[in-house]
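Enquirer: What shape does this take:
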Amino acid sequence: MEVTQELLIKCLEAFRQQQLEKQKYQDYYDGKHDILSTYKFNPKRANMKIVVNWFKKFLQDELAFSLSNPVNYIDKTANPEYIDRIDLDFSTWEKVHNQKLMLKVNTFGHAYELRYLKDNEFKATVLTPLNCFVLEGNDADRTVQLAMHFYKENQFSEVEKVDVYLPNKIVQHYEVDGDELITKGQSTHAFINVPVTVVEANTERKSMLDDIKDLVDAYNTTISNMCNELSDFRMALIKVIGTRFETEDDISKMVEKGVIELQTGADIDYLIKNLPDQFANSTLKEIKENIYKQASHIDTNEKLSSNTSGSALQGRLITLSNKCSTIHTMLEQCIKSRLKEYFYILRIRENIEYDYRLISQKFTMNVPNDLLHLADIASKLKDIFAYETLYSLFPFVENPSVEYQKYLKERETLMESEVDLDAIGND
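Expert: Predicted structure coming up:
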């Protein structure tokens, strides 16, 4: 594909349109909801605007549930050498990177991973639809033909720059001048293909916000109306019958001292507004339930009976578990692509040949586990499955291969100690 100035200008125009469409997702995550600009202002009434950020809460819950535990790598050939190498090169950055990546993916519906080398170390960073545009082909694999990364050098810089990543290790550098791109030079990257991968939240590349936005807006409006209604009448009015205050000072003294002297037959009472709160509360409850249903989440603050079984608790989590399994599936595709590029670098730099398809990933949900039950399962299956497979069942084991090697080394040390003790006893 020939990359011309005309093509890049079209990509720039498409990126600006993409920014406009995707900005609302970042705004809602940051708490900048529509109610802040669309809530009807009444100069004579309270005008509080309440934002309940369900979108951010759900995304954070999904992240904690699905990726709090690190990804375990398992070599299908039972060779620990490459697993150890992956752990060495990825352990300093991968866990946080995966969390940030999937947070952005689920915020916007899709995001991007940029691979690069720094100090001869393989690394990756996260780009979003707000600072990156990817041109994909119409082939079955939707091959990335070019990627444009928009950025400023620092928070004080006014100049917007663009790095255009192309195949065959080419990076073209530009500055944005309105609707034009000014060429600033060219450099190289380390990969044959464009080092940017599109990571999807689902096959439709839809964000959760698309399903719950109207409900969230309705919840914000309803609760804001309730708070404003209460604020307008937070002070009860004093109702006086059969007498009158001569001056405003009389009212101030009464409020200050809490005492009032009345004539015979006079009466004083508080006048309060009878608010029909049942309708508003039931509306809020119904909206909240629908938000949880549309988001496939459960209310963890809901009180449960004391005799609720473990199976029943797992049943309540089934829809959220299925959703987090989708997160794992989409991340797994990205990791396989990441490993392919990683082993390409090892082959070029160190002449290490290995098939990335022989490395599988094991994800562990961050849920309470019955370790005694898992230990019982492991002891019963130790003669059927490999130890690394059994180690991967335990959430606290970050690397089953390394854990198994530590186990073998420890056993070897113990056996040597026993031999030395026997020798001493015979002397």
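
Enquirer: can we go C-alpha only for contacts and neighbour counts from here?
Expert: Noted.

Enquirer: Check the offset of the lengthiest helix in the chain from the chain's centre.
Expert: Assignment by DSSP state H gives helix 318-350 as the longest helix of the chain. Relative to the centre of its chain, helix 318-350 is centred 16 Å away, using CA atoms, centre = their mean, to the nearest Å.

Enquirer: which residues in the stretch 201-350 of the chain form strands?
Expert: 237-241, 267-271 (DSSP state E, counting those that start in this stretch).

Enquirer: Show me what the first one is in contact with.
Expert: Translated: strand 237-241. The contact list for strand 237-241 (CA atoms under 8 Å, 6 or more residues apart in numbering) reads A266, D267, I268, D269, Y270, L271, I272.

Enquirer: Same list, those residues, but as JSON lines with neighbour count please.
Expert: Below are these laid out as JSON lines (neighbours: other CA atoms under 10 Å):
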{"residue": "A266", "neighbour count": "12"}
{"residue": "D267", "neighbour count": "12"}
{"residue": "I268", "neighbour count": "13"}
{"residue": "D269", "neighbour count": "11"}
{"residue": "Y270", "neighbour count": "11"}
{"residue": "L271", "neighbour count": "12"}
{"residue": "I272", "neighbour count": "13"}
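
Enquirer: Looking at those, spot the one nearest A375.
Expert: Comparing those against A375 with CA to CA picks out I272 as the nearest, at 63.6 Å.

Enquirer: Could you also give me the structure for this second sequence? I'd like to compare it with the first:
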Amino acid sequence: MEVSTELLKAIKIEYDTKKIIYDKMLRYYDGDTDSKRNYKKIKSRSNLFADNNYIMKFIQEEANYCCLNKVTYSSHTGNKAAVDSIRLALRNYSEGYNKELLKQALIFQEAYSLHYINSNGDFASLICTPQNSYILQDDFGNIQLFIRFFKKKFNTVDVFADVYTDDSIIHYKVNGTFVQIGDIDGNIFSSIPVGICKIGSISESLYSKLSGLEDAYCTNLSDQTNLNSDLRTKYLHFKNCDPSPEQMDTMKENATITTSGEGDVRWVQSTEVSFESTINILQDNIYQQASHLNFNNPLSSNTSSLALQGTMMAMNQKVGDDITAMTDCLKVRIKFIFEYLKIKVGSDFSWKDILIKITANIPSDNLLASQILSQNPNISRKTGYGLYSFIDSPEAEEKQKDLEDKANSIGNDLLNPTIPVNSTVPDVVEAK
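Expert: Coordinates of the predicted model:
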């Protein structure tokens, strides 16, 4: 694709426009909310702000649910060499890479994995987001152009951009206009090496669903906190007496109060309006909109994992969307890993042969699965293995089971030899 000055200018205008909303989405993840920025402060009064960052809490929960268990890879055709090559190539990756990628995708509803060859000659990836990059796709979803905007350390003025096309990487300095710098690098891959982890539109994001509710929750909770701080809910009432400040200090020091005549001193409880119902309603709406379960609410001691799964149905569906987005991104990563290996060592593997399995870290009832299989003997063994949460690859488990059965059969034959059916049994000779 030809990269013209007019195209780059139009992209920069659209990028700057969308960056405003992406900056705000990141602000809310970091807890820098509008309610915190605009909280009304009163002079000579308590101005505490009760910060409750539900957006960060839910995003981290979903990332943990999806990425705490390792991703497993298997081959449809049983190509062990292809699977081993993937695992070897991924040794260079941080253990938390997938979790960070999904976290960024949950903040902005999409994130990008930019693949490259690092200085050591290893396959590597860099996480990008719509806040610092731009991706141009055609009507069929094919990537036509990818731009990564960045700043260099100790240079807070200039903005730089790397523009990726199918056959080149062009470097620019961006200060109002794109000015090419340095030489054009070649793209060793067959296409733009970017994987997309897209969960949905901005309107479906946790930011869009929860930002208003979180602002209302924090504002109400802050108002209640400051009311308690200012008034302390109780007042010391003096009747028919008026102690001086010095007398008040003496009373406080001695923990005694002395009055004369008809004087009386007592505590008076404030008759303020409770905000508890408002806070509970807001919190409940927050959890409902996020499709999360409030585990702070106690569950009964005999709650089964099946009943818990029913309660977590909405959460399971939400996590399912996250896993689908991650799987699509990992398919592209494998495609470019195989291209890298073909260039480096001449191997020829097909990414379409690889099966990716991401197991969510959510409760499952393996005992129930065993009961189902025992009552349905016609279910294949391979299908049955897939029902257990602790089995990563049903195919590998089935092969391992066949090997163990064969070994056990040979062992039984050696320990318990049998006489062939057609063999002649020698007559017993009576001893004389």
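
Enquirer: returning to that earlier point: nearest to V198 of the first structure among the contacts of strand 237-241 of the first structure?
Expert: I272 (59.1 Å).

Enquirer: What's the match for G315 of the first structure in the second structure?
Expert: Aligning on TM-score structural alignment places G315 of the first structure opposite G310 in the second structure.

Enquirer: What about that match, how many residues nearby?
Expert: G310 of the second structure: 12 surrounding residues under other CA atoms under 10 Å.

Enquirer: Please report the distance of it from P363 of the second structure.
Expert: 11 Å (CA to CA, to the nearest Å).

Enquirer: circling back: list the helices and strands the longest helix of the first structure packs on?
Expert: helix 54-67, helix 94-108, strand 196-200 (3 or more CA pairs under 8 Å, 6 or more residues apart in numbering; DSSP states H and E).

Enquirer: compared with the second structure, how much does that helix deviate?
Expert: Compared with the second structure after fitting, helix 318-350 of the first structure deviates on average by 1.5 Å (mean CA distance after the TM-score superposition for the first structure).

Enquirer: residue range for the very next helix or strand once past that helix in the second structure?
Expert: Scanning forward in sequence from helix 318-350 of the first structure by DSSP states H and E, the next helix or strand is strand 359-362. Aligned using TM-score structural alignment, strand 359-362 of the first structure spans residues 354-357 in the second structure.

Enquirer: hey, where'd the helices end up in the first structure?
Expert: So, for the first structure - with DSSP H - the helices run 5-29, 35-38, 54-67, 80-90, 94-108, 209-232, 248-257, 277-295, 310-316, 318-350, 371-381, 387-391, 400-426.

Enquirer: To V194 of the first structure, which of the ones you listed lies closest?
Expert: The nearest among these, by CA to CA, is helix 318-350 at 10.4 Å.

Enquirer: for the closest one, which positions count as buried?
Expert: For helix 318-350 of the first structure, burial by neighbour count (16 or more other CA atoms under 10 Å) applies to 319-321, 323-332, 334-336, 338-339, 341-345.

Enquirer: list the buried ones in stretch 277-295 of the second structure?
Expert: I279, L282, Q283, I286, Q288, A290, S291, H292, L293.

Enquirer: so that stretch aligns onto which residues of the first structure?
Expert: With TM-score structural alignment as the criterion, stretch 277-295 of the second structure aligns to 282-300.

Enquirer: hmm, who's touching that stretch?
Expert: 58, 208, 211-212, 215-216, 218-219, 222-223, 316-317, 319-320, 323.

Enquirer: Please name the residues that touch the spatially most central residue of the second structure.
Expert: Centroid-nearest residue in the second structure, with CA atoms, centre = their mean: A63, separated by 1.8 Å. If you count contacts by CA under 8 Å, 6+ apart, A63 of the second structure has them with K99, E100, L102, K103.

Enquirer: mind running it again at 10 Å?
Expert: 98-106, 319, 322-323, 360-361 (CA atoms under 10 Å, 6 or more residues apart in numbering).

Enquirer: got it, and P245 of the second structure?
Expert: Contacts of P245 of the second structure (CA under 10 Å, 6+ apart): M251.

Enquirer: next one: S208 of the second structure
Expert: Contacts of S208 of the second structure (CA under 10 Å, 6+ apart): M25, S201, I202, Q289.

Enquirer: re earlier: may I see the contacts of strand 237-241 of the first structure arranged in JSON lines, with distance to Q172 of the first structure as well?
Expert: Formatted as JSON lines, the contacts of strand 237-241 of the first structure follow (distance: CA to CA, whole Å):
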{"residue": "A266", "distance to Q172 of the first structure": "88"}
{"residue": "D267", "distance to Q172 of the first structure": "85"}
{"residue": "I268", "distance to Q172 of the first structure": "82"}
{"residue": "D269", "distance to Q172 of the first structure": "79"}
{"residue": "Y270", "distance to Q172 of the first structure": "75"}
{"residue": "L271", "distance to Q172 of the first structure": "73"}
{"residue": "I272", "distance to Q172 of the first structure": "70"}
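
Enquirer: quick one: which of the contacts of S208 of the second structure has the most company?
Expert: That'd be M25 among the contacts of S208 of the second structure, by other CA under 10 Å, with 25 neighbours.

Enquirer: Fine, thanks again, bye for now.
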